[in-house]
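# Fold the following for me, if possible:
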Amino acid sequence: MQAVEVKITEEQQNERIDKVLSVANEEWSRSQVQQWIKDGVVLVNGQTVKGNYKVKNGDDIVVNVPEPEPLDVVAEPMDLDIYYEDSDVLVVNKPRGMVVHPAPGHTGGTLVNGLLYHCKDLSGINGVMRPGIVHRIDKDTSGLLMVAKNDMAHESLVNQLVAKTVTRRYKAIVHGVISHDTGTIDAPLARDKVDRQSMAVDENGKHAVTHFRVLERFTNYTFVECQLETGRTHQIRVHMKYIGYPLAGDPKYGPKKTLDIEGQALHAGILGFVHPRTGEYMEFEAPLPPEFKVLLEYLRRSS
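The predicted structure follows:
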């Protein structure tokens, strides 16, 4: 069990403890924190509290993060597109349509199943279902992911994400013609109050910033590059919808009438980070997948 200490500042007081802790560590979901509170592993000034506890300035919070359970996810042979690998980190190009990690009731066919077969040694920080997984991309988003092969590498990569020093650039096709060449969307995100499976812009949500630039314009669509400053769930998809340019093909946030593709037109093409052991900055680029190129050619012919 790993004890993690969290200090409360004056700005945070009177906020719910589950919200404060999920903001303090991007790897902790609010639901996970709530479960830890119920399990009694979250202590405030040495005492257990309820999930609706409002923190006070100066509170000393200790989260006794449980040890990962024994792994029961099955390793499966897969033809993984690995861009880089050493004893600490691995960079893989995830295909469109593949889920990153197992979930209850869906334990097979994911990237994690393939990674376990490929290399055996993955960090255990994120527990049974997400060994080695430092960050995620959605099922229908293709592109590059960094994977930690030990806990030292995992902590280093997470710290880089928190410090916003990881380079993450995506290519996307959005509805509408964006007139300006560049822009920044700075809008906090939280779970949608009605649909808990979706995210929404919410003034009480987590800080989220997306930068974008136009690459090409078509009659009714725009090809853009988005750079993440933060990495919230569905961030690009929600942010682009928020400014009136939802992603083409997006079944959750886009219009019903869209391009005939399965899932959002989004590709995580560029990933850069500092190697946890050598301190060297490394950057990788994965080209657009064939189906994305076909879509662009169709839009060019149609414009």
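# contacts and neighbour counts: CA atoms only from here.
Fine.
# can you pull out the strands in the stretch 51-200 of the chain?
Secondary structure of the stretch 51-200 of the chain (DSSP state E, counting those that start in this stretch): strands at 60-65, 81-85, 89-94, 142-148, 167-175, 182-186, 189-191, 199-201.
# now for the last one, which elements pack on it?
Using 3 or more C-alpha pairs under 8 Å, 6 or more residues apart in numbering; DSSP states H and E as the contact test, the elements touching strand 199-201 are strand 189-191, helix 235-242.
# so after the strand or helix carrying V20, what's the next helix or strand?
Assigned by DSSP states H and E, V20 falls within helix 17-24. Counting by DSSP H and E, the element after helix 17-24 in chain order, helix or strand, is helix 30-39.
# Another for comparison:
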Amino acid sequence: MGEQRSLPVPEGLEGERLDAALSRLFGFSRTRAADLIAAGDVLVDGAVPSKSDRLRAGQWLDVTIPPPPAPPAPRLEPIPGMSILYEDEDIIVINKPAGVAAHPTVGWTGPTVLGGLLGAGHRVSTSGAAERQGIVHRLDANTTGAMVVAKSELAYARLKRAFKERKVEKRYHAMVQGHMDPLRGTIDAPIDRHPSGDGRFAVVAGGKEAITHYDTIEAFRAASLLDVKIETGRTHQIRVHLSALGHPCVGDFMYGADPTLAAKLGVNRQWLHAITLAFEHPVTGEWMSFTAEYPDDLARSLKIISDENA
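Below you'll find the model as predicted:
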């Protein structure tokens, strides 16, 4: 049995299509709204509607929101190419390879950091939801680089707080199309789910605060290598911010990258790597900084574009 919501149609939604109105009222995608309507989980004035019906202010909506499906348990298997940069009783810092999600989610069938660590016999904190125990921050599945996982319960609590309070330094290297103007700057633009409901995120008025600082390390003919520091940790933040300026990460087809340039450089994912992660050790208080080497595909593409520039 899902959550029951009953409310009158507000005047601001007069004349809106039902699926669009549900999306605005409850914050889920148009696709999910259409699925609820098709499943008979939405009534308008007690009658079963069509998703394209136009609403009138004051009509009564009854909506049953089913509980989200439970994420699968992590697959316990060591992950080739996932190297350990540091480990002690409280934390483990890894260099995450591409194609690996942080933890299991609905719809993801590939390997996860959590499953890889547990499968290789590492102890991980049991704090947090079962499918994301020990995970205090995430990298996108196809973003590589430095990531910390909590092993003790104390480390989990303190690291979660440190990330929330922006006391963790997160630096990335990104290869973007074209040249940044200015060469260094700050992008301060709110981010939320893209209105299309297709899994993308976008700069959206009224979204969550997102701040990205960038500096050009080197400009090549068709692309630039950037050093990026983020203050906030929104989903897809760097990818969305750079794409919004017209400079998507090379190979980031979700956010408008040029397939020709990506193919020339041998890149089939976003060129984005978490190069440095620095934070206060959650138990000893010591300031620690970890640097993750580029994976082979990014190092190879950088050589190709550098040789071209020579």
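# Need the TM-score between these chains.
Here the superposed chains carry a TM-score of 0.73, computed using TM-score structural alignment, normalised by the length of the first structure; 237 aligned residues with a C-alpha RMSD of 2.1 Å.
# Tell me which of the helices and strands packed on strand 199-201 of the first structure sits nearest to L271 of the first structure.
Of all those, helix 235-242 sits nearest to L271 of the first structure, with 15.6 Å by C-alpha to C-alpha.
# The helix holding V20 of the first structure corresponds to what range in the second structure?
Against the second structure, there is no aligned range for helix 17-24 of the first structure (TM-score structural alignment).
# Using neighbour counts, pick out the buried residues of that helix.
Neighbour counts over helix 17-24 of the first structure (16 or more other C-alpha atoms under 10 Å) mark 17-23 as buried.
# Show me how far that helix is from its chain's centre.
17 Å (C-alpha atoms, centre = their mean, to the nearest Å).
# tell me the angle it makes with helix 30-39.
130 degrees (axes from the mean of the first three to the mean of the last three C-alpha atoms, to 10 degrees).
# related to what we said a few turns ago, need the buried residues of helix 17-24 of the first structure in JSON lines with distance to G109 of the first structure, can you?
Output for those, formatted as JSON lines (distance: C-alpha to C-alpha, whole Å):
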{"residue": "I17", "distance to G109 of the first structure": "36"}
{"residue": "D18", "distance to G109 of the first structure": "32"}
{"residue": "K19", "distance to G109 of the first structure": "33"}
{"residue": "V20", "distance to G109 of the first structure": "34"}
{"residue": "L21", "distance to G109 of the first structure": "32"}
{"residue": "S22", "distance to G109 of the first structure": "29"}
{"residue": "V23", "distance to G109 of the first structure": "31"}
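# Nearest to V224 of the first structure among those?
So of those, ranked by how close each gets to V224 of the first structure (C-alpha to C-alpha), first place is V23, at 29.1 Å.
# Now do that closest one against I185 of the first structure, distance only.
19 Å (C-alpha to C-alpha, to the nearest Å).
# Kindly report the same for I261 of the first structure.
26 Å.
# Kindly report the same for R191 of the first structure.
For R191 of the first structure, the distance to I185 of the first structure - C-alpha to C-alpha - is 18 Å.
# If I follow the layout properly, H236 of the second structure ends up in contact with D140?
Yes. Applying C-alpha atoms under 8 Å, one finds H236 of the second structure in contact with D140, separated by 7.2 Å.
# circling back to that earlier point, helices or strands up against the helix holding V20 of the first structure?
Helix 17-24 of the first structure packs on helix 30-39, going by 3+ C-alpha pairs under 8 Å, 6+ apart.
# at 10 Å instead, please
Judged by 3 or more C-alpha pairs under 10 Å, 6 or more residues apart in numbering; DSSP states H and E, the packing partners of helix 17-24 of the first structure are strand 2-7, helix 30-39, strand 42-44, strand 60-65.
# Minimum distance to Y298 of the first structure: which of the ones you listed has it?
Checking those against Y298 of the first structure by C-alpha to C-alpha gives helix 30-39 as the closest, at 41.9 Å.
# Return the set of buried residues in the closest one.
Residues of helix 30-39 of the first structure classed as buried by neighbour count (16+ other C-alpha under 10 Å): 30, 33-34, 36-37.
# Tell me the one of those nearest L271 of the first structure?
R30 (26.9 Å).
# residues contacting that closest one?
For R30 of the first structure, the contact set (C-alpha atoms under 10 Å, 6 or more residues apart in numbering) comprises 17-23, 36.
# so which two of the residues you listed are the farthest from each other?
Farthest pair in the contacts of R30 of the first structure (C-alpha to C-alpha) is V23 and W36. Separation: 15.2 Å.
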